[in-house]
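Visitor: quick one: sequence plus predicted model below, questions after.
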Amino acid sequence: MAIQRPKGTQDLLPEGSPKLSLDTQASAFTHIQDVARRVLERAGAQFIATPIFEDAELVKRGVGGSTDIVRKEMFTVTYFGDHGGFILRPEGTAGIVRAYLQAGLKQLPAPLKLWTHGPMFRAENVQKGRLRQFHQVDYEVLGAEGALVDAEAIALMVGVVRELGLKGVRVKLGSIGDPEDREAYNTYLRGLFTPHLERLSEDSKDRLERNPMRILDSKSAQDQDLIRELDVRPMLDSLGEAAAAHFAQVRAYLDDWGVAYDVDPSIVRGLDYYRRTAWELHHEGVGAKSALGGGGRYDGLAEQLGGPMVPGIGWAFGIERLLIALAAEGVALP
């Protein structure tokens, strides 16, 4: 039997290939990257590229020890049979912030807008639009903390997919507050869930101590049933004064610019470095898991990686998932 490609990966094929589909068409990937480049560089972003493997500690500190990525989904890199200190990158933000700190990019004028594209790796259960090697377009802004930067980032994400011809997208917008807001909210969640510990999934039992907010993002049906039964108060109702004012400013900019969104109190995002603004971009044509991508603010990430405090915000979307949405709408690519 001939050797097959690894499960959860796919080949990008040239025109005329007998088994060609939109999400394996090399020219479709190139087109998306070209449109992203045009939209983002028009807004002042510069291209950056980081290694596809990084020190494992970078991801553990940046993404967070309570996440599924660190606990279940990391691909470890070994060489000479005995080194396991590196992993294939599961997302792009931590590596870009690491490069920003290491290369002294803080000396450049702020805000510094950066973008990249490339493969990411997660050991996931393979399903439609969810691969073990997948490709992202990533946009980051470092060195600015005002709500204007948040709103612009959201508008640019929508702008890229609109310029590609995609119409049926919607922004789901939320806020996860400042660290003190999250700490108070996590205390509330621990008190709420602890009496029902035995009804939580094994993953959520672990999250209850590490980061209870991650329970709200659980994929377990039994966890979601319990959340509904307990009528959990959303994070948006627990924002401090500063975070609430910031969220109101972000919404005001988006309203002024005509960028449609739905306020979604359930948005908590899956990575530990987020704070304040968080959002997801959805399209029903992708399937039950309708998110094309998402983003948020991560002002504390640089400090977690051993650097000074650097405000940051960014987003990423999956190219494969975007191609599924384009195919669902029948958008013809050039």
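Guide: Perfect, I can see it now.
Visitor: make it CA atoms for all contacts and neighbour counts henceforth
Guide: Will do.
Visitor: where do the helices of the stretch 151-300 of the chain begin and end?
Guide: 179-193, 202-210, 221-230, 241-257 (DSSP state H, counting those that start in this stretch).
Visitor: do you know which of the ones you listed lies nearest Gly118?
Guide: Gly118 lies closest, by C-alpha to C-alpha, to one member of the helices of the stretch 151-300 of the chain: helix 241-257, at 28.9 Å.
Visitor: flag every buried residue along the closest one.
Guide: Ala243, Ala244, His246, Phe247, Gln249, Val250, Arg251, Tyr253, Leu254 (16 or more other C-alpha atoms under 10 Å).
Visitor: you'd agree the fifth one is up against Ala147?
Guide: Yes - taking contact to mean C-alpha atoms under 8 Å, the distance of 5.9 Å between Gln249 and Ala147 places them in contact.
Visitor: which positions in stretch 325-334 come out as buried?
Guide: For stretch 325-334, by 16+ other C-alpha under 10 Å, it's Ala325, Leu326, Ala327, Ala328.
Visitor: show me which of those is closest to Arg233.
Guide: Ala325 (32.7 Å).
Visitor: test my guess that that closest one contacts His282.
Guide: No - Ala325 lies out of contact with His282 (C-alpha under 8 Å); the separation is 9.6 Å.
Visitor: if I look at Ile96, how far off is Gln136?
Guide: 14 Å (C-alpha to C-alpha, to the nearest Å).
Visitor: what is in contact with the two at once?
Guide: Common contacts of Ile96 and Gln136 (C-alpha atoms under 8 Å, 6 or more residues apart in numbering): none found.
Visitor: how about Ile267, nearest residue that isn't a chain neighbour?
Guide: Gly174 (5.5 Å; C-alpha to C-alpha, 6 or more residues apart in numbering).
Visitor: okay, pairing it with this:
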Amino acid sequence: MLRAVPGSNDIFPQAKEYPFREPVFRHIVRTAEEVLRNAGAQMIHTPIFEQLEVFQRGVGLTSDIVVKKEMFVLEDRGGRLLALRPEPTAAVVRAYNEHGMKVWPQPVRLFTWGPIFRGERPQKGRYRQFHQVDYEALGLADPLLDAEAIALMVRIYRTLGLRNLEVRLGSVGDPEDRARYNQYLRGLLMPHADRLSEESRARLEANPMRILDSKSEQDQAVLAELGVRPMLEFLGEEAQAFHEQVCRYLERLGVAYTVDPSLVRGLDYYVRTAWEVHHMAIGAKSALGGGGRYDGLSEMLGGPRVPGVGFGIGIERVAIALEQEGVVVPPDPSPTLYLAPLDEPAKIEALALAEQLRPRVYVEIGYTPKSPRKALEDALRKGAQYVGFLGEAERARGVITLKHLQSGEQREVEPFQLHSLFEE
């Protein structure tokens, strides 16, 4: 029997693992959409595949996505290389440029959600296909947008019912700040390269900042021993002033945060503001999402300079956090009426009546004739309020035998009476 590819998952209502229950997914997406629409953001959907170059340029040749060959790459019939979306921001910026959104009132604030693909080793909370809610604000280089993005992200989590959260705020500075910091890190770490993990030794020349984010205990031991200075100490005047203004805005908005001097982001396009939101009860993989500013990304994609800031929320991670906090997700509605055919001719009668009622009433039907006892069991399993029996006797009298499942009350009603009965 064929099975799903490791690292991918089926999402359906009765899934055994909480992250993959479809009502939980839908609740997270709907909540995020409500928060973001109420803030004036507009929905956008980009293709799940793009030209490979969009992501190579966007995420950067030194990012793990490229270096570790985590992208799923395919070749179309014309010999063009395409990639399944490993992150959404580059695709949204490509769409902003392609469709002339620069002439719209700025900033343009967009959001989307959907699957993301990474060819990495599957583990709990990390999958080859996972899902994100993504928000981007494009066209304005103002720290106010950074503070608003962080506040919106926190509002989504709070609206979902999460409480055990920590916002970690940092800055990766401007490109010249990072160049200066990387030079410092190389000088500090090169003499100790043989003590670093293989992965960090590979990063040492291309992007040593990423070593700070290493999960290797031996790397972290070396960093602690050497007393590595944080990126925040290398910020230029403009980047420092920008960071301080974001902090002041967050304080005015009442958003609690912790300054994390060691915070770095995994994609090369980030500048200045960077942040993560962690849930402290879900273990080592505690980050529910993160974001930052990326003022040079549009130029990397061949477009004009377009400042931007945004965030991504991991839906599976949020689902795990909801389970940890015992947050009850609103259940799907149960049918008001379950129409049960008792013989073959009653099947089409049940469907025809259901179609008349369905614009205003949630109606399900039985698709095969069953005995009243079996049909009643089906209605109870579905959580219906009423079951309506249709058989030869009912057909002869032009009625439906209607049973209220909670009280057990049963009576005969004419079909035209159902509309008024369920609208009371």
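Guide: Nice, I can see it. What you see is a predicted model; the values in this text were computed from it and never measured.
Visitor: for structure 1, which segments count as strands?
Guide: 46-47, 53-55, 76-77, 86-88, 112-121, 133-142, 170-175, 261-263, 275-282, 291-297, 312-318 (DSSP state E).
Visitor: can you put these in a markdown table and add distance to Ser218 of structure 1?
Guide: Formatted as a markdown table, these follow (distance: least, C-alpha to C-alpha, whole Å):
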| stretch | distance to Ser218 of structure 1 |
| --- | --- |
| strand 46-47 | 34 |
| strand 53-55 | 27 |
| strand 76-77 | 24 |
| strand 86-88 | 24 |
| strand 112-121 | 21 |
| strand 133-142 | 22 |
| strand 170-175 | 17 |
| strand 261-263 | 20 |
| strand 275-282 | 16 |
| strand 291-297 | 15 |
| strand 312-318 | 21 |
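Visitor: those strands into a markdown table, with extra columns for mean neighbour count and distance to Pro6 of structure 1?
Guide: Formatted as a markdown table, the strands of structure 1 follow (neighbours: other C-alpha atoms under 10 Å; distance: least, C-alpha to C-alpha, whole Å):
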| stretch | mean neighbour count | distance to Pro6 of structure 1 |
| --- | --- | --- |
| strand 46-47 | 15 | 30 |
| strand 53-55 | 18 | 18 |
| strand 76-77 | 16 | 16 |
| strand 86-88 | 20 | 15 |
| strand 112-121 | 21 | 12 |
| strand 133-142 | 23 | 10 |
| strand 170-175 | 23 | 33 |
| strand 261-263 | 15 | 38 |
| strand 275-282 | 25 | 28 |
| strand 291-297 | 25 | 24 |
| strand 312-318 | 25 | 19 |
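Visitor: which one, of the ones you listed, ends up nearest to Lys219 of structure 1?
Guide: strand 291-297 (14.0 Å).
Visitor: mean deviation, that closest one versus structure 2?
Guide: On superposition with structure 2, the mean distance recorded for strand 291-297 of structure 1 (mean C-alpha distance after the TM-score superposition for structure 1) is 0.4 Å.
Visitor: structure 2: matching residues for that strand?
Guide: Using TM-score structural alignment, the residues of structure 2 aligned to strand 291-297 of structure 1 are 287-293.
Visitor: residues in contact with the matching stretch?
Guide: Contacts for stretch 287-293 of structure 2 (C-alpha under 8 Å, 6+ apart): 146, 270-279, 307-314, 317-318.
Visitor: again, but for stretch 223-242 of structure 2
Guide: 143, 170-174, 177-178, 180-181, 185, 188, 212, 261-262, 272.
Visitor: filter these to the buried ones?
Guide: By 16+ other C-alpha under 10 Å, those give 143, 170-174, 177-178, 181, 185, 212, 261-262, 272 as buried.
Visitor: between the residues you listed, which is closest to Gly60 of structure 2?
Guide: Of those, the one sitting nearest to Gly60 of structure 2 (C-alpha to C-alpha) turns out to be Arg178, at 14.4 Å.
Visitor: the closest one -> structure 1?
Guide: Checking TM-score structural alignment: Arg178 of structure 2 goes with Arg182.
Visitor: that older thread, out of the helices of the stretch 151-300 of structure 1, which is closest to Ala45 of structure 1?
Guide: Closest among these, using C-alpha to C-alpha: helix 241-257, at 20.2 Å.
Visitor: could you tell me where stretch 229-240 of structure 1 falls in structure 2?
Guide: With TM-score structural alignment as the criterion, stretch 229-240 of structure 1 aligns to 225-236.
Visitor: that concludes my questions; thank you for your assistance.
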